[in-house]
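K.L.:
Fold the following, please.
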Amino acid sequence: MPPTAPSDPEAVRLAEDARREKNWKRWGPYLSERQWGTVREDYSANGDAWAYFPHDHARSRAYRWAEDGLLGITDRECRLCFALALWNGIDPILKERLFGLANEEGNHGEDVKELYYYLDATPTHSYLKGLYKYPQGAFPYTRLIEENHRRGRTEQEFELADTGAFDGDKYWDVTAEYAKASPNDILIRLTVINRGPAPATLHLLPTLWFRNTWCWGSPSDEGKWAKPHLSRTPTGSVLAEHQTLGRFSLTANGPGRLSPDWLFTDNETDTERVFGVPNKTPYIKDAFHEYLIRGQTGAVNPTNAGTKAAAVYRLDLPASGTAVVDLRLRPAEIKGEPFGPEFDGIFADRVREADAFYAARHHHKLATEEQKVVRQAYAGLLWSQQFYHFIVSEWLDGDPSQPAPPPEHKTRRNADWRQLFNRDVVLMPDKWEYPWYAAWDLAFHCVAIAEVDPEMAKGQLLLFLREWYMHPSGQLPAYEWNFNDTNPPVHAWACWRVYKITGPRGGRDRAFLEQCFHKLLLSFTWWVNRKDPGGRNLFAGGFLGLDNIGPFDRSKPLPGGCRLQQADGTAWMAFFCLTMLAIAIELAATNPAYEGVASKFFEHFIAIADAMNTLGGTGLWDETDGFYYDRLEADGHDVRTKVRSMVGLIPLIAAEVLEDAVIDRLPSFKKRMRWLLDHRPDLAQRIAYLDRGGHGRRLLALPSRERLARVVRYLFDEAEFFSPFGVRSMSRFHRDHPYVFAAGGQQVSVRYEPAESPTGMFGGNSNWRGPVWFPVNYLLIEALEKYHHFYGDDLLIEVPTGSGRRLTLRDAARELSKRLIGLFVPGPDGRRPCHGNDPRLATDPHWRDFVTFYEYFDGDTGRGLGANHQTGWTALVARMIENGRPTPPTASK
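P.N.:
From the prediction side, this is the model:
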């Protein structure tokens, strides 16, 4: 990355934070957008997290493990929180957090039903900007639930915009901006715009509160400290006192520099409303709702004290009118005027510095629209950091001060992960739909964020390898619904990529790489011991993140006692093996002790490649079709499940180029490698291990050159995998030719489905039977570039297949990148394919510049699907753009 320069203050802040000179990251957007409906808050007997803590309870019930809020911030331990609350004068509840459908309510699983956008962010959170669009009419809570419940799985989800809530521009734009004057001095600016054609009123309640840590009685909680306290000061500010955080004051003023009214209560559960049990205190969590909406003036504390406070503004704005509310949260000992010219100047400085920071990291001059995509992709990544707190042993046993959970709770979910102790800021896939980490998602998040915050990327990868995260067996925790699930083993790849991204050759962080490598050895051993049941180097690890890609649920026992040998499972392990080999060779350059383990991974890869390509004849390769398939052992014979899907493309990513000049400097590794190839020439002939005269490079890969060319023909065939927007997860061939399989008295089928899942498998909120997914596309692009590095311009392929246009593999990779980038860049009609056909998103100046980064994309139209703020792995588009805007490749006939 570019060197730190005086003209780049954000880079200076990052360096100060990394050296622990200044704690710039102490405060950030670490609030979840949904703490309700999570596993952490579920103490039920049946494990139904959505029903145990529904949205209807969220305003009234204190959370155990974290907090949520609307465009809010908190400190990195989630002690003191700040967020927005809104009321349009009509809704039945305050808008304090995002609403969405529980898993069983949506026709395609859980789904947020709000419109909000992350517009800007810097890595130290010295500047943050987010936008929330709030209807002026009644928010259609009931209609959203009822209509999505009515719709079947073959119909599209019914979204907030579909209800007409924004028709006639009858809505509010509410923007929250944060700027840091110092690590603990935070300036807050809330801008409200009436987009409607007539005067309207909005109640704005900037809210400050303490996370409830005092009522659980748990030894790990801060309940062992004194209960924190909020109080009104004589000067009109709010004083926040916390034994470990310190003393802070929040000062607020509004339009015309008027001071607001303040309301106080306690962040305590309204047990009377939720459980039918009398409250222990008259001042409870939902007091502001009771006061404002129901007119219960006695609901708030008249002494102006408690653990939750809100400033109240009634904003009466004309059509197109704007109101600005400024607040400042800073240490209580700081005196002096909180607002005025200095306040405005700091905001202007932070915006300018954010511009300079990102400008310094654009390796090529970007078009305006590409700049917007890159900036908002990074904003989404940075806003999606979340305080994640989950101590599994305490959750299983229950809290001393609370009723004991039912006995079934202790054995139902994650019972063998008692060592897992989460109390960290973690990169999340999406803070509403996935307000919990997922191990393989995180790997891509770290690669995406490494360019702008290398220390964050390295720290996250190391965190998951710590003994309080990694299982003693060597398994990494998958995600809170099932830590035992088997995500694709991409952590090693992420460590290797981040190592190379975050420093120039000769100046990279070898200590980081070495730390990772030692723990990754444990993870690799776990995979070998647990996921190769036959001991034949053919791996079957469940669905491996590809959810419903096969004809049956691969994570459960198969019908009729069948056993599956997975092309993707085996290829993922080959990929893991080659990455570990590359890391070992890198470390061996300065420590010869790593040559022996490099030899180990070289030999292990050859064994996997041999099994993949030749075991039982041709392994998992089908010579007739020229494609890799899963193989099912049934009734004493093998059957290939001939589904052309991402399963058969994953083998392409298992490729690594070895430089002779590097190998020559490792005599022990070179001797062992030569011995194996001399004594097992049968193995050498069956893998893509080549030594061309004068080439100076060797290729380790699963497919031979001939097999690579055959698979790539499918990959770039527009009637198969190659869509206008990237590589589909399943071939379009199966739209008219579904695959049907019968075993154990059951008949199952797989059909190409370009959009949402038509089945309930895995909750129905994910589909790998046709849509475009960014992470695997990114890995395929990297693989194509590696193959080109080895084969050079000698290997040309048709892109698209059948077009007669022959490209190098590098140019083919650029063409694929160009199509993926095209999901987010407006076409001639102003429409971004990811946004579908809503004309407002193409032409309305108050909508068209806001980009959302979806979980996956329709394989035919490019419409965004799944989680609509999945700015984790989908933020990889920023790297595609910044690594060089794709230029039209040179065709060769």
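K.L.:
For the rest of this, base every contact and every neighbour count on C-alpha atoms.
P.N.:
OK.
K.L.:
how about the strands in the stretch 151-300 of the chain?
P.N.:
With DSSP state E, counting those that start in this stretch, the ranges of strands along the stretch 151-300 of the chain come out as 171-182, 185-194, 200-210, 229-232, 238-242, 246-253, 261-265.
K.L.:
Any idea which of the ones you listed gets closest to Ala450?
P.N.:
Closest approach to Ala450 among the strands of the stretch 151-300 of the chain is made by strand 171-182 (22.7 Å; CA to CA).
K.L.:
closest to Asp625 out of the strands of the stretch 151-300 of the chain?
P.N.:
Using CA to CA, the strands of the stretch 151-300 of the chain put strand 171-182 closest to Asp625, at 54.7 Å.
K.L.:
And the closest one, what does it pack against?
P.N.:
In terms of contacts (3 or more CA pairs under 8 Å, 6 or more residues apart in numbering; DSSP states H and E), strand 171-182 is packed against strand 127-135, strand 185-194, helix 341-360.
K.L.:
between these, which gets nearest to Leu463?
P.N.:
strand 127-135 (25.2 Å).
K.L.:
quick one: contacts of whichever helix or strand comes after the closest one?
P.N.:
Using DSSP states H and E, the next helix or strand after strand 127-135 towards the C-terminus is helix 141-150. With CA atoms under 8 Å, 6 or more residues apart in numbering as the test, helix 141-150 has contacts from 101, 105-107, 113, 157-160, 163.
K.L.:
can the helices and strands packed on strand 171-182 go into JSON lines with extra columns for distance to Trp432?
P.N.:
Below are these laid out as JSON lines (distance: least, CA to CA, whole Å):
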{"stretch": "strand 127-135", "distance to Trp432": "14"}
{"stretch": "strand 185-194", "distance to Trp432": "22"}
{"stretch": "helix 341-360", "distance to Trp432": "26"}
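K.L.:
what would these look like in TSV with distance to Leu632 and mean neighbour count?
P.N.:
Output for these, formatted as TSV (distance: least, CA to CA, whole Å; neighbours: other CA atoms under 10 Å):
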stretch	distance to Leu632	mean neighbour count
strand 127-135	50	23
strand 185-194	59	22
helix 341-360	50	16
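K.L.:
At which residues are the helices of the stretch 701-850 of the chain located?
P.N.:
705-715, 733-736, 774-791, 809-821, 840-843 (DSSP state H, counting those that start in this stretch).
K.L.:
Any of the contacts of helix 141-150 buried? List them.
P.N.:
101, 105-107, 113, 157-160 (16 or more other CA atoms under 10 Å).
K.L.:
in which helix or strand would I find Tyr118?
P.N.:
strand 115-121.
K.L.:
Next, the angle strand 127-135 makes with that strand.
P.N.:
170 degrees (axes from the mean of the first three to the mean of the last three CA atoms, to 10 degrees).
K.L.:
this one next, for a side-by-side:
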Amino acid sequence: MSAEKQRLRDTNWKNWGPYVSNRQWGNVREDYSSNGDAWNFASHDAAESYAYRWGEEGIAGISDVKQLFCFAFSFWNKKDKIVKERFFGLSNPEGNHGEDIKEIFYYLDNTPTHSYMKMVYKYPINAFPYDKIRSENAKRSNKEPEYEIIDTGIFDQNEYFDIFIEYAKADHNDILVRITVCNRSTFNAPLLIAPTIWFRNNWKWGYNTYKAQLNAVNDGTIDINHDSISIKKFYSRNNNTKSVFCDNETNNPKLYGTPFSGNTYFKDGINDYIVHGTNTINPEKTGTKASFLLDETIEGGASKTFDFRLSPNDLDEPFDQFDEIFAQKIEEANEFYNEIQSDVVDDDEKNVQRQAFAGLLWNKQFYHYNVGKWLKGDPNFDAPRDFNNYVRNTEWNHMHNKDIISMPDKWEYPWYATWDLAFHCVPFSIIDAEFAKGQLLLLTKEWYMHPNGQLPAYEWNLSDVNPPVHAWSCFRVFKIDEKQNGKPDLLFLEKVFQKLLLNFTWWVNRKDKNGKNIFGGGFLGLDNIGAFDRNMVLKDGQHLEQADGTSWMAMYALNMMRIAMELAQYYQVYEDMAIKFFEHYLYIAEAMENLGEGTKGLWNEEDGFFYDVLQLGNGNSVSLRLRSIVGLIPMFAVEIVDHKLLENMPNFTARMEWILKNKPELTKLVSHWDEEGQGRKHLMSILRKNRLTKVLSRMLDEKEFLSTYGIRAMSKVYEENPFIFSVHGTENVVYYTPAESDSRMFGGNSNWRGPIWFPINFLIVESLQRFHYYYGNSLKVEFPTGSGDKRNLDEVAQNISNRLCSIFLKDEHGQRPFNGGNPKFNYDENFRDYITFFEYFHGDNGRGVGASHQTGWTATVAKLMKPRLM
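P.N.:
The predicted model follows:
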């Protein structure tokens, strides 16, 4: 067993990790405005002076699991107007496509216990173009691409520093830190390096008065005095180190014009001292925030290394064996991943997969949000909420989050999203199944899940409705964990099943508008997928019957049935629950076919596709014949049951036979689950064979959904001939838009009108594999449509998987499609092997779009990296 696997058995190794956000400003938790303007209440420019309430931010930051104490790096090139303490980006109103980080950095390595971590940040030698980025983006419309830092030309002459930041743990609470600064230019350049430690401010809100302290011992040592923190010393290995101190307190005089009082050295004290030489650091060398200052000149083309240590011990020689420990932890990280990647042959694929895992692990974050306290304010700081108008999350007063959670992206999405997290957990289960299971269980806890059974969506609106994929993820993780460990974790499966019963009931009671097993939900996570806002309250009794909402629920029912069947192999009591979900699935399948007397079903025989249906107040209905992934989601409602499972479930088998005999209206509308497939298997699917082939003919058509890089979110036929639909007197026009959104319906960076999304593509690949497991070579389809080439569904799934992986892999020209053809990213030796896992990808050329480090659901590519057939 590798050293890292042994460490995974001891949770103390996760006491410290990369749990500091990349952005704490501009989020809901820090918003104490009266109008809910989170982006402007705590902005990027105010962040240097504003002490946060709920969390902290920093560059390559680490903290303890309760984020009482933090460490991160700051830099100054002696040309910027501020010290680089945090990554810069535009707020949602500033960006022409919403919020957008404007920095270049890459997550290169990380182990599940964070025993070794590595990233690289590319910091310009010349003045950072803050104003140019803001002004240029302000000029651009939502029809134009985003203006990125690479577009400013600041990297054109290689006038930047590559700053490699590494961590290695000598023990649970003993952390070695190394940065290597490489000057990529041809001339000498100054750089001030400021490794910074600080305490999260827990003392000013009115709940306690305990205030820990940092104190200088000598120029190379700082004492850390906190009664709950094991680390007691901060050491610098460098001879020219100077220590400076201030307090993690808001600079009210600067931000709000209040008069100065006392001798407070505010949060921005070190910044102001460095940049302006002001007397804003504590001469007594004590405070709640401190930095070592290393004023360096890096020669052109050369590099320098700087070492630091956070230790629980008073060490005479804190850097004894430092190099050896680092080398050992790197070797152990390689040993761990060599075992994980034993079946991945190609070196480029290994590189992509390892960086995908690194991004997953670096995007873990301490997330703290007590909604009750946030709504009412603190004893020392009132919250000016205007409850007569809109205030977020008032229905979630019970919620109290204070955990390490996997974030989609710690800058653009520094808050968990429930359905995102379900996808994160699948690749997570490959490297750390216990963490994956813990995350899935966490969201079902009573201090997360609403008392009515709803799972929280995301902090901007906890009551929004995301696709119900939690059960799918739970069973997927359960099976991966069972395969890796050789035994099933039945306790985990039972726990999540019991809580998901509540959530399933919530869906049935709240999102089935007329009690007919047709489900809505509005948004359902699919930003901008419809002709109009699907959260819109329609007039005159009109309402939308959603093909995706109903299909997600059919999938949910089958997922719950399968979990119950698994548990029934050990505990007979679950057999009745399996029957219940099997029948519920059949009722949903029937409802999709027949919405009621005189109304259209969700299936359109003429087009061979599923569509949303708008029910009119007069009893008529209109099929919204917009071909999008809404019509592909019915594919996900598929389950294959081995006959040996049924042999241990006589009651379930008897009930199936009774339904077959007495309820033909329920069985004729779905695939013939009563007919055994290859190897005595039974198929349960909304799509029987003829409908499946019709949907696939659309999906695998290069003129519609099939791209060189995966399956598009919308048919390409709308590129020249848009879909037009009128509602409430407004004409809604939908074009195929393969990349950035042309609509701000759900925010500026939201677009499902053409791009390639990994979560949906991942489910498509899995569904095709399941269908093939049943049909084998008896079902082949034209691939691509119109080519005359017939492939079985496993071959189709593998080909789509290859297309998805190719987004990140070098092509025959040495380019990685996600780089969008940028020659520096593709060919420069200091860029070409670094990967960023974007939120989504251009539907035609594979360029990365949206959040640049969303190594959450896009990390599912790591699960696709395996010996692949072309």
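K.L.:
So for Pro800 of the first structure, which of the strands of the stretch 151-300 of the first structure sits nearest?
P.N.:
strand 171-182 (43.7 Å).
K.L.:
returning to what we had before: out of the helices and strands packed on strand 171-182 of the first structure, which gets nearest to Gly866 of the first structure?
P.N.:
Of all those, strand 127-135 comes closest under CA to CA, at 19.7 Å.
K.L.:
okay, the closest one sits on what stretch of the second structure?
P.N.:
The alignment of strand 127-135 of the first structure onto the second structure (TM-score structural alignment) spans residues 116-124.
K.L.:
Centre of the chain to that stretch, how far?
P.N.:
On the basis of CA atoms, centre = their mean, to the nearest Å, stretch 116-124 of the second structure sits 20 Å off its chain's mean C-alpha point.
K.L.:
average distance between that stretch and the first structure?
P.N.:
Compared with the first structure after the fit, stretch 116-124 of the second structure shows a mean deviation of 0.5 Å (mean CA distance after the TM-score superposition for the first structure).
K.L.:
Strands of the stretch 351-500 of the second structure, residue ranges please.
P.N.:
364-370, 377-378, 381-382, 400-406.
K.L.:
Burial check on the equivalent of Ala443 of the first structure over in the second structure, number of neighbours?
P.N.:
Counting by TM-score structural alignment, Ala443 of the first structure corresponds to Ala422 in the second structure. Neighbours of Ala422 of the second structure under the rule other CA atoms under 10 Å: 25.
K.L.:
wait, Ala422 of the second structure sits on Leu442?
P.N.:
No. Assessed by CA atoms under 8 Å, Ala422 of the second structure is found out of contact with Leu442, at 11.5 Å.
K.L.:
returning to what we had before: go through the strands of the stretch 151-300 of the first structure and name the closest to Asp678 of the first structure.
P.N.:
strand 171-182 (63.5 Å).
K.L.:
So what touches that closest one?
P.N.:
Here strand 171-182 of the first structure has contacts from 24, 71, 125-137, 165, 186-196, 346-347, 350, using CA under 8 Å, 6+ apart.
K.L.:
Tell me the residues of the second structure aligned with it.
P.N.:
Using TM-score structural alignment, strand 171-182 of the first structure pairs with 160-171 in the second structure.
K.L.:
In the first structure, point out the residues matching stretch 633-644 of the second structure.
P.N.:
Taking TM-score structural alignment, stretch 633-644 of the second structure hits residues 650-661 over in the first structure.
K.L.:
Point to the residue nearest the middle of the second structure.
P.N.:
Pro408 (1.8 Å; CA atoms, centre = their mean).
K.L.:
Can you tell me what it aligns to in the first structure?
P.N.:
By TM-score structural alignment, Pro408 of the second structure lines up with Pro429.
K.L.:
next one: Lys661 of the second structure
P.N.:
Lys661 of the second structure maps onto Asp678 in the first structure, by TM-score structural alignment.
K.L.:
got it, and Ile104 of the second structure?
P.N.:
Under TM-score structural alignment, Ile104 of the second structure pairs with Leu115 in the first structure.
K.L.:
and if you look at Ile800 of the second structure?
P.N.:
Checking TM-score structural alignment: Ile800 of the second structure goes with Leu816.
K.L.:
do Phe818 of the second structure as well
P.N.:
With TM-score structural alignment as the criterion, Phe818 of the second structure matches Cys834.
K.L.:
I would like the range of the second structure that aligns with stretch 345-361 of the first structure, please.
P.N.:
Stretch 345-361 of the first structure maps onto residues 324-340 of the second structure, going by TM-score structural alignment.
K.L.:
mean shift between that stretch and the first structure?
P.N.:
Looks like 0.6 Å for stretch 324-340 of the second structure (mean CA distance after the TM-score superposition for the first structure).
K.L.:
wait, what's in contact with Val641 of the second structure?
P.N.:
If you count contacts by CA under 8 Å, 6+ apart, Val641 of the second structure has them with 681-684.
K.L.:
Repeat that for Ala688 of the first structure.
P.N.:
Going by CA under 8 Å, 6+ apart, Ala688 of the first structure touches 699-705.
K.L.:
Need the contact partners of stretch 717-735 of the second structure.
P.N.:
For stretch 717-735 of the second structure, contacts defined as CA under 8 Å, 6+ apart pick out 530-532, 538-539, 626, 703-704, 736-737, 753.
K.L.:
What of stretch 388-399 of the second structure?
P.N.:
Residues contacting stretch 388-399 of the second structure (CA under 8 Å, 6+ apart): 35-36, 369-372, 375, 385, 447-450, 459-463.
K.L.:
circling back: now, which of the contacts of stretch 717-735 of the second structure sits nearest Gly515 of the second structure?
P.N.:
Relative to Gly515 of the second structure, the closest of the contacts of stretch 717-735 of the second structure is Leu538; by CA to CA it sits at 18.8 Å.
K.L.:
how far away is that closest one from Val727 of the second structure?
P.N.:
9 Å (CA to CA, to the nearest Å).
K.L.:
Pick out whichever of these two has more residues nearby.
P.N.:
Higher neighbour count among Leu538 of the second structure and Val727: Leu538, with 15 against 11, using other CA under 10 Å.
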